[in-house]
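**Q** Predicted model follows, preceded by the sequence.
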Amino acid sequence: MIVITAPTGNIGRHLLPLLLEPVPDGETFRVVVRDPARLSDAVRDRVEVVTGSHGDPGTVDRAFEGADAVFWLVPPDSSLTPMDAYCGFTRPAAKALATHGVGHVVGLSALGRGTPVAGRAGLVTASLAMDDLIAETGVAYRAVACPSFFENVLEEADSIRENGVFTDSVAADRKAPLVAVADIAGVAAGLLLDRSWSGTADVPVLGPRDVSPNDLARIMTEQLGRPVRYEHQPTGEVFRTLVGHGLNEAFVQGIVDMKRAKDDGLDAGVTRTDETATPTSFEQWCTETLLPAVHG
């Protein structure tokens, strides 16, 4: 029995088809979801559904009973501090993992462990603490360690369409790994289906090559057939904007600290190899995902 949390999110909606098509012999699946109506009919017919939040003790107790493996993803909650959002949310699950003797957990986490800036990286620091909390239960644990996602660009689809501009707070020429969520789902699916691993380790997913914001602007210009440029946004402005939208100040500071750490090389500590590279290029992602979003 494999339990999938956040099955309707950006990664979960890619992960489930990889697990279900076709279903391996003897494997069964359970999903934890607040609103089962968000699952497709095809998925609901092939999985057991536990309704509720996977941050709730009773929900994870029901969900993890009889489970062999769990895919763990913490949904961002901007009303909390970073540590409460990650570790506070995960503590009931950690207790349930131990109670039910779950053998394997694959968690969505972040790059940066062991780097000089890991302790001051905001949301990433909290995510790494979450990894430690899960590992302390004694399960075999793999932290799928991610850089920023291609999909973050979708938040700026309107600005790209209307103004030909996207923004971030890293240096324009700062090259760093960037990855598609579909590739993250592919790595997670492989780990969940082949549970021959043991112990605790990070599994970096780095995309096919490092790219800078200027590289992204050039690629988007080529793929969209219209000029797109990068505009640097100071972190102080990021903070004021997000707090102005009503987000918890401590959570926003976690976002700002993460962005500063990325500009200081947070994601640069892992060498890209055949094992850590993933296949989807930013060019391919633009054609398949960004182009319809911008034109839509």
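**A** Thanks, I have the structure now.
**Q** C-alpha only now, for contacts and for neighbours.
**A** Will do.
**Q** Within the helices and strands, which one has D202?
**A** Following DSSP states H and E, the helix or strand that holds D202 is strand 200-204.
**Q** Second structure follows, compare the two:
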Amino acid sequence: MSQFPIIAVTGATGHLGRHVVQALLDKGVPAGNIVALVRDPARASEFAAQGVQVRQADYAQPESLSAALAGVERVLLISGTDMQNRVEQHRNVIGAAKDAGVKLIAYTSILNADTTAMLLAADHQATEAALRESGVPYTLLRNGWYVENYTGNLAQTLPHGVLVGAGGSGQLTPAPRRDYAEAAATVLTEGGHDNATYELGGDTPVTLAQLADEISRQTGQPYAYVNQSVPEYTATLTGLGLPAGAAAMFADSDAGIARGELSTASGDLRRLIGRPTTPLPDAVAASLPR
């Protein structure tokens, strides 16, 4: 008999979900106790080969969620990417989890969700409210920015030599996805996290200029931060082909950086993972394109 519950991870083939599944395995959770919920099981063949249960599930299809969550005791709800419908989709997962008798729902929210003025936070605030109203024990994992938000597109931005944004001299506390994934794995495998809220971020605050300088140092190429006003940055993003709504959302998030809303000194992330968060130089080095 395993000491671990049956744990489901939504979006398991996504950037964060893959790290969470690996973190669970690293913690000694038997592969058969992990349920990878994915829209396309064909993309999860590596999990299946390890013995992880792979089940088809789609946030937008409640009937698929009911079957996928059968027998699951704890679930990580990774926030969806459909910006038009994700609150409804999150409610679908929460409702299916409640019907399935799930004992804990952990949710990847956004840092300082209850106080930030960022437009991006609205869906997270609504989802947090839905969790509280559900009656199912929950854990709010309020994730800060990922280092990979800036290193993941370097193949496109590095040749231009600039990181453009609207964050001014505001500080943020980014950490790599792996750190956030380890925190989620801790909550999913341990007791004592019912109805808890964690403000998660790296140990060391940095500005976007400092982040750009570190990338330049490691790549050996000129790379500097160029600050724009929110309207200017919105126009820059639309000029690069982003839809107007997405461009406005990204620019508004940078305004949140300028206000300090993506920074935390809580120490919650280091406590959950049982070590200091990954230093920025190490995080940048690990995520640079190869």
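**A** Sure, I can see it. All values derive from a computational prediction rather than experimental measurement.
**Q** and the gap between I94 of structure 2 and S216 of structure 2?
**A** Plainly put, I94 of structure 2 is 43 Å away from S216 of structure 2 if you go by C-alpha to C-alpha, to the nearest Å.
**Q** Tell me which of those two has more neighbours.
**A** Set side by side, I94 of structure 2 and S216 show more neighbours around I94, with 23 against 17, by other C-alpha atoms under 10 Å.
**Q** The more buried one and L131 touch, don't they?
**A** Yes: under the criterion of C-alpha atoms under 8 Å, I94 of structure 2 makes contact with L131 at 7.0 Å.
**Q** Show me what A130 of structure 2 aligns to in structure 1.
**A** Residue correspondence to structure 1 (TM-score structural alignment): A130 of structure 2 is matched to L133.
**Q** contacting residues around its match?
**A** Each residue near L133 of structure 1 by C-alpha atoms under 8 Å, 6 or more residues apart in numbering is listed here: C87, T90, R91, A94.
**Q** which one of those is nearest L266 of structure 1?
**A** For the contacts of L133 of structure 1, the residue nearest L266 of structure 1 by C-alpha to C-alpha is C87; the value is 20.7 Å.
**Q** could you measure the closest one against E155 of structure 1, distance?
**A** Counting by C-alpha to C-alpha - C87 of structure 1 and E155 of structure 1 are separated by 26 Å.
**Q** Tell me where structure 2 has helices.
**A** Assigned helices in structure 2, in chain order: 15-26, 45-49, 62-68, 86-100, 121-134, 148-151, 154-157, 177-189, 208-219, 230-239, 244-258, 268-273, 280-287 (criterion: DSSP state H).
**Q** Which among those helices is found nearest to L76 of structure 2?
**A** helix 177-189 (7.5 Å).
**Q** Can you check which part of structure 1 the closest one sits on?
**A** The aligned range for helix 177-189 of structure 2 is 181-193, by TM-score structural alignment.
**Q** quick one: buried residues of the strand holding D202 of structure 1?
**A** In terms of neighbour count (16 or more other C-alpha atoms under 10 Å), strand 200-204 of structure 1 has its buried residues at T200, D202, V203, P204.
**Q** So what touches the match of helix 177-189 of structure 2?
**A** Outside stretch 181-193 of structure 1, the residues that reach it (C-alpha under 8 Å, 6+ apart) are 2, 10-12, 14-15, 18-19, 69-71, 104-106, 144, 146, 149-151, 205, 207, 278-280.
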